[in-house]
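In: model the following, please.
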Amino acid sequence: MDIELSANSDFVGVCYGTNGDNLPPPSEAVALCKMHNIKKMRIFTPDEEVLSALKGSEIELMLGVPDDDIEKLADPSFARIWVQKYVIDYSPDVKFRYISIGDEIMPHKAETALQATFVLTAMQNIYDSISFHGIENQVKVSITIGMRILGRSYPPSAGACLAEVSSYMCQIIKFLKDTNAPLLLNVDPFWSYVITPVNHMSISYALFTASSPVVKDRQYKYKNLFVAKLDAMYWALERAGAPSLEIVVCSVGWPSNGSERGASYKNAATFYSNLIKNMKLGTPRRPRRPIETYLSSLFDENKSGERESTKHMGLFFANKNPKYSII
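Out: Next comes the predicted model:
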């Protein structure tokens, strides 16, 4: 199945993970993106080999801050050094677009509770450091969250943050509003489909192939799960006092193989193709507002996660051959 990136290339990016022992070097990965008109890339940690490969490529970059660095970045001097080393030393040859602090840090979860106490300070210190260099309008500082941050997401108009994270998120949201930065969101239609009891969700709703609305919520009608999830988050942001805050989908994908139901080449090709076609349409809650979206991932990664499905999320095989017909 053809997946036409070129028509929406201004809104489409890829997540470039390196959890594999058979992947091509970064220089070849960047060249592959340029060949296929992929203009945006997300990396999860500062990798100087990747940053060097991106020089002069014109690919816009979302740079991730590992969870383990968040506490260190609460020290302003460390933040200044970090920004100098990984951003300023490569700019303007590398087009930095976002810096994302952490990945789904949850203040009420034991494994990330400590990092959560430092997130806002780390964001402020990174922002102050890039402001010192005069690039705060070019590079936006944000945080990556997941749908788990919501206590309710169905129907979409019931979207609201968990009570346990409300104070935490309100502080984050205020920072994003004050600095004109978007919220970065991981969206997971595949896993939502997998964990939903059989017969409670049609796969057509997850793959954008439903012929009629599956969910009717107030005046809004939903034919696919992806936009329903986005609208649930928009409602949650409105309840948190940020009705106009933008969302960038920084990870969404579908596996071409794996033991979970729905994991197949045909379904993945259908999902990606329909997702890309629908990105310019926005959501029922925010129509005609294109959704900047990063596909997960660039390559199949044979060391990614414990589930087989997570190893088959790539648009390309590790040998750089396209998994789908990318135009």
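In: from here on, just use CA atoms for contacts and neighbour counts.
Out: OK.
In: all helices of the stretch 201-327 of the chain, in order?
Out: Using DSSP state H, counting those that start in this stretch, the helices of the stretch 201-327 of the chain run over 203-206, 225-239, 265-278.
In: highest mean neighbour count out of these?
Out: Neighbour counts (mean count of other C-alpha atoms under 10 Å) averaged over each of the helices of the stretch 201-327 of the chain peak at helix 225-239, with a mean of 23.
In: can you list the helices of the stretch 201-327 of the chain in a markdown table and add distance to residue 134?
Out: What follows is these, written out as a markdown table (distance: least, C-alpha to C-alpha, whole Å):
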| stretch | distance to residue 134 |
| --- | --- |
| helix 203-206 | 43 |
| helix 225-239 | 29 |
| helix 265-278 | 34 |
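In: one more to put side by side:
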Amino acid sequence: MATFFGRIAFLHALLIFSFSLSGYGFLRGVESLGINYGQVGNNLPPPERVLELLQSFKLTKARIYDTNPQILTAFANSGIELIVTVENEILGEIRDPQQALQWVSTRIKPYFPATRITGIAVGNEVFTGGDMTIMANLLPAMVSIHGALVRLGLDPYIQVSTPSSLAVLSESYPPSAGCFKSELAGIMPQYLQFLANTKAPFWINAYPYFAYNDDPNGISLNYALLNPNSGMIDPYTKLHYDNMLYAQVDAVIFAAARMGFGGLEVSVGDRVAIKR
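Out: Reported below is the predicted structural model:
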């Protein structure tokens, strides 16, 4: 499997999880697994071979970082749910409703529903990328893409959001102290309102191991890797966390609630869906 991940160049080798959770985040059972399917590398297997490998591992979800037509064609009638991406570089064009309509009409509609496209990631980690022009284009681009889906009757089937890194938070420990960075105070409420209006999730790219790598003396490796450990208790909510992933997700949930958007769905790698 290590060779497989290396050859396909999965960015961060991030698994996409989908599990069922109780009201307080306790795991009830893993429902499905998927991958982020990166294409940065050489000697990559063709999409048809990638599909075979995914199916052999019983993976049912994937995200790609563009709208590669070869992948969209290869995944047709496979049953695998796919999230595609609008690249950061074209957000300035896509903010125009007509350009967004053309993008959806040519990049999405011809492949749907044979290819199970379930989400469109508009940009990637834009809030923490440092490019103010791209950030200014993000929300208008999301609105235009969603508007195009509505015009084409695809909005009930395809969600629109943008993946963010946990660097959007100024505080994440304990989880109940979670809050967004002050420099995002202008755009974040507008973004959260869009998600609430369209019933789309807040997507985060969470990498617990990276947090451990930055502070190996203060963070247990087992806690970061979801292995058995004593965990931690939030001193304010008294919630017990036996892994960092749940704690990171809850920090985002609390941050959104602080802005008046309690109950917003937060998803990791787009597939860990948790609500408070």
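In: now compute the TM-score of the two chains, please.
Out: TM-score for the superposed chains, counting by TM-score structural alignment, normalised by the length of structure 2: 0.85, backed by 252 aligned residues with a C-alpha RMSD of 2.4 Å.
In: returning to that earlier point: quick one, which of the helices of the stretch 201-327 of structure 1 is nearest to residue 8 of structure 1?
Out: Shortest separation from residue 8 of structure 1 across the helices of the stretch 201-327 of structure 1 is recorded for helix 265-278, at 6.9 Å, computed as C-alpha to C-alpha.
In: next, the angle helix 225-239 makes with the closest one.
Out: On the basis of axes from the mean of the first three to the mean of the last three C-alpha atoms, to 10 degrees, helix 265-278 of structure 1 is oriented at 50 degrees to helix 225-239.
In: about what we covered before: residue 39 of structure 1: which of the helices of the stretch 201-327 of structure 1 is closest?
Out: The stretch from these with the least distance to residue 39 of structure 1 (C-alpha to C-alpha) is helix 265-278; that distance is 14.2 Å.
In: off-centre distance for that closest one?
Out: 17 Å (C-alpha atoms, centre = their mean, to the nearest Å).
In: is it true that residue 249 of structure 2 touches residue 266?
Out: Yes. Counting by C-alpha atoms under 8 Å, residue 249 of structure 2 sits close enough to residue 266 to count as a contact (6.9 Å).
In: common neighbours of the two, please.
Out: Shared contacts of residue 249 of structure 2 and residue 266, defined by C-alpha atoms under 8 Å, 6 or more residues apart in numbering, comprise residue 274.
In: count the neighbours of the corresponding residue of structure 2 for residue 47 of structure 1 for me.
Out: The equivalent of residue 47 of structure 1 in structure 2 is residue 68 (alignment by TM-score structural alignment). By the measure other C-alpha atoms under 10 Å, the count of residues near residue 68 of structure 2 is 14.
In: between the helices of the stretch 201-327 of structure 1, which gets nearest to residue 127 of structure 1?
Out: Closest approach to residue 127 of structure 1 among the helices of the stretch 201-327 of structure 1 (C-alpha to C-alpha): helix 225-239, 21.9 Å.
In: of all the helices of the stretch 201-327 of structure 1, which one is nearest residue 94 of structure 1?
Out: Closest approach to residue 94 of structure 1 among the helices of the stretch 201-327 of structure 1 (C-alpha to C-alpha): helix 265-278, 25.5 Å.
In: which parts of stretch 88-95 of structure 1 are buried?
Out: 88, 90, 93-95 (16 or more other C-alpha atoms under 10 Å).
In: where exactly do the helices run in the stretch 1-150 of structure 2?
Out: Taking DSSP H, counting those that start in this stretch as the criterion, the stretch 1-150 of structure 2 carries its helices at 2-8, 47-56, 69-74, 91-94, 97-107, 132-151.
In: want to try TSV for those helices, with distance to residue 62 of structure 2 and mean neighbour count as columns?
Out: Formatted as TSV, these follow (distance: least, C-alpha to C-alpha, whole Å; neighbours: other C-alpha atoms under 10 Å):
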stretch	distance to residue 62 of structure 2	mean neighbour count
helix 2-8	13	13
helix 47-56	9	15
helix 69-74	11	16
helix 91-94	22	20
helix 97-107	17	17
helix 132-151	20	20
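In: next, format the ones you listed as JSON lines and append distance to residue 120 of structure 2.
Out: Below are the helices of the stretch 1-150 of structure 2 laid out as JSON lines (distance: least, C-alpha to C-alpha, whole Å):
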{"stretch": "helix 2-8", "distance to residue 120 of structure 2": "21"}
{"stretch": "helix 47-56", "distance to residue 120 of structure 2": "19"}
{"stretch": "helix 69-74", "distance to residue 120 of structure 2": "13"}
{"stretch": "helix 91-94", "distance to residue 120 of structure 2": "13"}
{"stretch": "helix 97-107", "distance to residue 120 of structure 2": "10"}
{"stretch": "helix 132-151", "distance to residue 120 of structure 2": "9"}
